[in-house]
Structure formats: structure tokens, C-alpha cells
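Participant: Predicted model, plus sequence, below.
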Amino acid sequence: MQLVIEWVTNIILFLLFAVIIDFLLPSGTMQKYVKMAVGLMLVLVMLAPVLRLASVDPEQLIASALVHFSNGRAGEEAIKNQIEQQKKEIQASQRAYILKQMAVQLENDVNEELMEKYGLKADVNVYAKPGDDWRMPDDIKTIEVVLSKQKSAGSVEPVVIDTTKPPALPEGDASLAEEVRAFLAGRWEIDEDKIDVQFRGRE
């Protein structure tokens, strides 16, 4: 738009200039040549935008168009990559939430019975195979079960810490772990190999 305004302004100024010259020149043969020269100059002023376009190097014009096009494509690629990254982050948070809810559900399913049978409370963590399309329970990698001994309120036993000796596994823990693992596998209907049983707070 600015180019058109500038072009029209140049034509009007040139016409005013031509009229002033026409008034100042005396009539005669000289006036005829001046009018012809002014007419040619007016044609040049009117053709200025076309001449300006013709003076542009075609290779430079094509190169600038290609740069503009490639910048547009690069911007689109960046937006697509950003959307894909956000999608992956949302999926990862959804998977973490699902696994957490699954762990809570598994805890609620067995804790009451574990307390009655063994006097134990389970803290459960569920780990699944990476991937977007889950098939449960096939894609469960490990169910980590941390068992803690629940003692009746009021009974306090002295705690003895001996740092000179490595912590020893109490007798019967290994067999208890196997028994609890078998119980959990049957209760949750999952392969025993996927259940990792550990003890917490055992001296």
C-alpha cells in the first residue's frame, strides 16, 4: 500500500512540475521539444514500479521465497515437536497415576487379610514395562511389596543397634516371604515371579 501511495504522489508532483514549466516557457518551437521531453519523463515516472520489479534479480527473488517457505516449514516442525513432547509428558503422568492407583487398590485388597494371618502390613509399588499401549496384567514388570510388622499399641521393645555386625536376616523370614508371595500371587492372580517381597523394620 505504501508503494502505491508513493507512486501516485510522484506522478502528481511531476504533473505539477510539468504545468509550472509549461507556464514559464515562452511559446515557440522550444516549447514543443520541452513538452515532448516532459511527456517521456512522465511515462518513466508512471512505469517506475514495473521497472523496479524488473530490476530485481530473479535468483534473489526465488532465494528469498525459498527462505521464507523453509522458515515456515521449520516453524511447523517445531510446533509439531512441541505438541508431541507435551503428549508424551501427559501420557507419562497418566501412566504414573494409573500405577499409583493400582498399587493403592492392591494394598486395600490384601492388607486386612495380611494383618489377620501374619500381623503384617504391605506397602505396594507397581512397575510396568515402558510403552504406550498397555495390556494388564501382562505388561506389569514388578510388584514391589514392602512388609512391616505391626505391633500392638502399648508394647515397646528396646532397640539395639550394633554397627559392628552386618544386619542378619531373622530366621523364618525367607519362608515367610515365600508364603506371603504365594498368598499375594493367588489373591492378585498374577505370576509369583513378578512379586518382590521385602521386609522393613526387622531386627
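Facilitator: Happy to help now that I have it.

Participant: From here on, just use CA atoms for contacts and neighbour counts.
Facilitator: Fine.

Participant: measure Gln101 to Val110 for me?
Facilitator: Noted for Gln101: a distance of 15 Å to Val110, by C-alpha to C-alpha, to the nearest Å.

Participant: Where do the strands of this protein begin and end?
Facilitator: Taking DSSP state E, the strands of the chain run over residues 120-128, 140-149, 195-200.

Participant: neighbouring contacts of the longest one?
Facilitator: Contact with strand 140-149 is made by 119-129, 194-202, as judged by C-alpha atoms under 8 Å, 6 or more residues apart in numbering.

Participant: Lys129 contacts Asp139, doesn't it?
Facilitator: Yes. When contacts are counted by C-alpha atoms under 8 Å, Lys129 is listed as touching Asp139 (5.5 Å).

Participant: gap between Glu171 and Arg202?
Facilitator: 11 Å.

Participant: nope, Asp193 is what I meant
Facilitator: 23 Å.

Participant: Could you do Ile5 as well?
Facilitator: 90 Å.

Participant: So the two - more neighbours on which side?
Facilitator: More crowded of Ile5 and Arg202, by other C-alpha atoms under 10 Å: Arg202, with 12 against 9.

Participant: For that one, give its distance to Trp134.
Facilitator: 36 Å.

Participant: Same question for Val124.
Facilitator: Val124 is 20 Å from Trp134, by C-alpha to C-alpha.

Participant: Those two: who's more crowded?
Facilitator: Set side by side, Val124 and Trp134 show more neighbours around Val124, with 21 against 13, by other C-alpha under 10 Å.

Participant: neighbours of Ala182, just the number please.
Facilitator: 17.

Participant: which residues sit in contact with Asp132?
Facilitator: Asp132 neighbours (C-alpha under 8 Å, 6+ apart): Gln91.

Participant: for comparison:
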Amino acid sequence: MNLIAEWVMQIIVFILIGTIMELLIPNNSMKKYVHIVIGLLLLLILAKPILYLFSVDVTTELKKIEQTIFQDQHALTESKNLLENQKREIQAEQDAYIWNEVKTQLMNEANPVLSEQYSAQIVHISFDLRDEELDKDDNLEKIIVTLTNENELNDQSVIKPIIIETEQERKSHEENNQIRSIRKKLEQIWEFDKDQIEIIWEGGAT
């Protein structure tokens, strides 16, 4: 912008000087040559921007412009990536908080019933999700419930007697029946499909 202003100022000043010289030079044969010289000088001044372009290394200037654009794009990309990472972190914290609240609510609804009818307690709940989005109704693939027997919680220090094979089989059969009953009860309490509920006894899986 400064170069353009300087160029226009030079044209104005030269025209003023040329006008004054034309007025001062007497009207003779020399005046024609003065006109030619003034015209050539004015032409050079008017052509100064073109001469300036030829004097500049166009390739270097284009590389500078390209580098500036690339740096701006790189900075914009980094800012965008940082914003996306922060957004994902906030979303992950919100998801974790929501699922923790859901887990607490489910345990509070089920534990009193399980304690009264089965002498069992839910000690942990985990969720198997189809994806990480919370806004889908079919997002929950499976709810994994870890149970423990209240008697075992109260009698952890008691040494358990050795059980022979037939008693182990009977106990396993009783536990399977109890698990099916608990699964059905949880299905009623939570209004989940029974296929979505997986029960694990603490110390073993079913």
C-alpha cells in the first residue's frame, strides 16, 4: 500500500515539475526535445510498478506466501484437533458419570429385594455397550452383574469344610436354579430382557 502511495505521489510531483519547465522554456526548437525527455521520464515513472515486478524474485515471494498459508492452516488444524480432543474428554467424563449414576440406581433398586429373597447382594455392575454413544436406545448390549452371598460376607473368616464331589454337584445345581431365579427377578425389577443380564458369583462365573 505504501509503494502505491509513493508511486502516485511521484507521478503528481513529476507532472507539476514538467508543467513548470514547459512554462519556463522559451518557445523554440529546444522545447520539442524537452517534451520528448519529459514524456520518456513520465513513461518510466508510469511503468515503475512493472519494472518492480521484474526486479522481484517471483518464485521466492510465492514460496513465502505459500509458507504463510501453510503455517496458518497448520495452526488452524492444531486448534481444531485440540478442540476435538477436549470435546471427547468432556464427553467421556459425562458418559462415565451417567453410567455410574445408572449403576448406582440399579443397585439401589435390586439389592433390597435380593437381600430379602436370596440373601445376596450386588457388589459390582458393568455394562457391555455396542458403541460409545449414549443417545441410542439399543446401545446396551449386556449388563454384567457380580453377586455375593451375604453369609459369605459375614463369615469370611470361617474355614469352609471340605465338600465331597456329590455335594458339589448338588450345590452347583442349586446355584444354577438360584441364578435363573435371580435373573428373572432382575428382569422384572429393571425391565431388561433376560438375555441382556449376565450374572457372575464372586469367586466364579455362570
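Facilitator: Looks like it came in fine. All of these numbers come straight from a predicted model, not from anything done at the bench.

Participant: re earlier: closest to Gly186 of structure 1 out of the strands of structure 1?
Facilitator: Nearest to Gly186 of structure 1, of all the strands of structure 1, is strand 195-200, at 11.2 Å by C-alpha to C-alpha.

Participant: mean deviation of the closest one from structure 2?
Facilitator: Mean deviation of strand 195-200 of structure 1 relative to structure 2 after superposition (mean C-alpha distance after the TM-score superposition for structure 1): 0.8 Å.

Participant: Structure 2: matching residues for that strand?
Facilitator: The aligned range for strand 195-200 of structure 1 in structure 2 is 197-202, by TM-score structural alignment.

Participant: starting at the chain centroid, how far to that stretch?
Facilitator: 35 Å (C-alpha atoms, centre = their mean, to the nearest Å).

Participant: Nearest the geometric middle of structure 2, what residue?
Facilitator: Geometric centre of structure 2, nearest residue: Glu84, 2.3 Å, by C-alpha atoms, centre = their mean.

Participant: Distance check, it against Thr77 of structure 2.
Facilitator: 10 Å.

Participant: One more: Gln188 of structure 2?
Facilitator: Gln188 of structure 2 is 51 Å from Thr77 of structure 2, by C-alpha to C-alpha.

Participant: Where in structure 1 does stretch 105-119 of structure 2 fall?
Facilitator: Stretch 105-119 of structure 2 maps onto residues 105-119 of structure 1, going by TM-score structural alignment.

Participant: Can you tell me what sits against the matching stretch?
Facilitator: Here stretch 105-119 of structure 1 has contacts from Leu120, Lys121, Ala122, Asp123, Val124, Lys149, Gln150, Lys151, Leu184, Arg187, Trp188, using C-alpha under 8 Å, 6+ apart.

Participant: got a winner among the residues you listed for most neighbours?
Facilitator: Ranking these using other C-alpha under 10 Å puts Ala122 first, with 23 neighbours.

Participant: okay, now the residue nearest to that one when sequence neighbours are not counted: neighbour count?
Facilitator: Once flanking residues are discounted, Ala122 of structure 1 sits nearest to Leu147: 4.6 Å by C-alpha to C-alpha, 6 or more residues apart in numbering. Leu147 of structure 1 has 22 neighbouring residues, counting by other C-alpha under 10 Å.

Participant: Likewise for Arg181 of structure 1?
Facilitator: Neighbours around Arg181 of structure 1, by other C-alpha under 10 Å: 21.

Participant: what about the equivalent of it over in structure 2, distance to Ile11 of structure 2?
Facilitator: Aligned counterpart of Arg181 of structure 1 in structure 2: Arg183 (TM-score structural alignment). For Arg183 of structure 2, the distance to Ile11 of structure 2 equals 95 Å [C-alpha to C-alpha].

Participant: Residues contacting stretch 36-50 of structure 1, please?
Facilitator: Trp7, Asn10, Ile11, Phe14, Leu15, Ala18.

Participant: What is the nearest of those to Leu61 of structure 1?
Facilitator: With C-alpha to C-alpha as the yardstick, the closest approach to Leu61 of structure 1 among those comes from Trp7, at 21.8 Å.

Participant: Enumerate every residue touching that closest one.
Facilitator: Met46, Ala48, Pro49.

Participant: Any of the residues you listed buried? List them.
Facilitator: Met46 (16 or more other C-alpha atoms under 10 Å).

Participant: Could you export the contacts of Trp7 of structure 1 as a markdown table, including distance to Tyr33 of structure 1?
Facilitator: Formatted as a markdown table, these follow (distance: C-alpha to C-alpha, whole Å):
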| residue | distance to Tyr33 of structure 1 |
| --- | --- |
| Met46 | 20 |
| Ala48 | 23 |
| Pro49 | 26 |
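
Participant: Now name the helix or strand holding Glu167 of structure 2.
Facilitator: Element membership of Glu167 of structure 2 [criterion: DSSP states H and E] is helix 165-190.

Participant: That helix to strand 197-201, inter-axis angle?
Facilitator: 140 degrees (axes from the mean of the first three to the mean of the last three C-alpha atoms, to 10 degrees).

Participant: Return the distance of helix 165-190 of structure 2 from the chain's centre.
Facilitator: 45 Å.

Participant: now do stretch 156-172 of structure 1
Facilitator: Worked out by C-alpha atoms, centre = their mean, stretch 156-172 of structure 1 lies 49 Å from the chain centre.

Participant: what about it, start to end distance?
Facilitator: 22 Å.

Participant: Give the buried residues for that stretch.
Facilitator: Under 16+ other C-alpha under 10 Å, stretch 156-172 of structure 1 has no buried positions.
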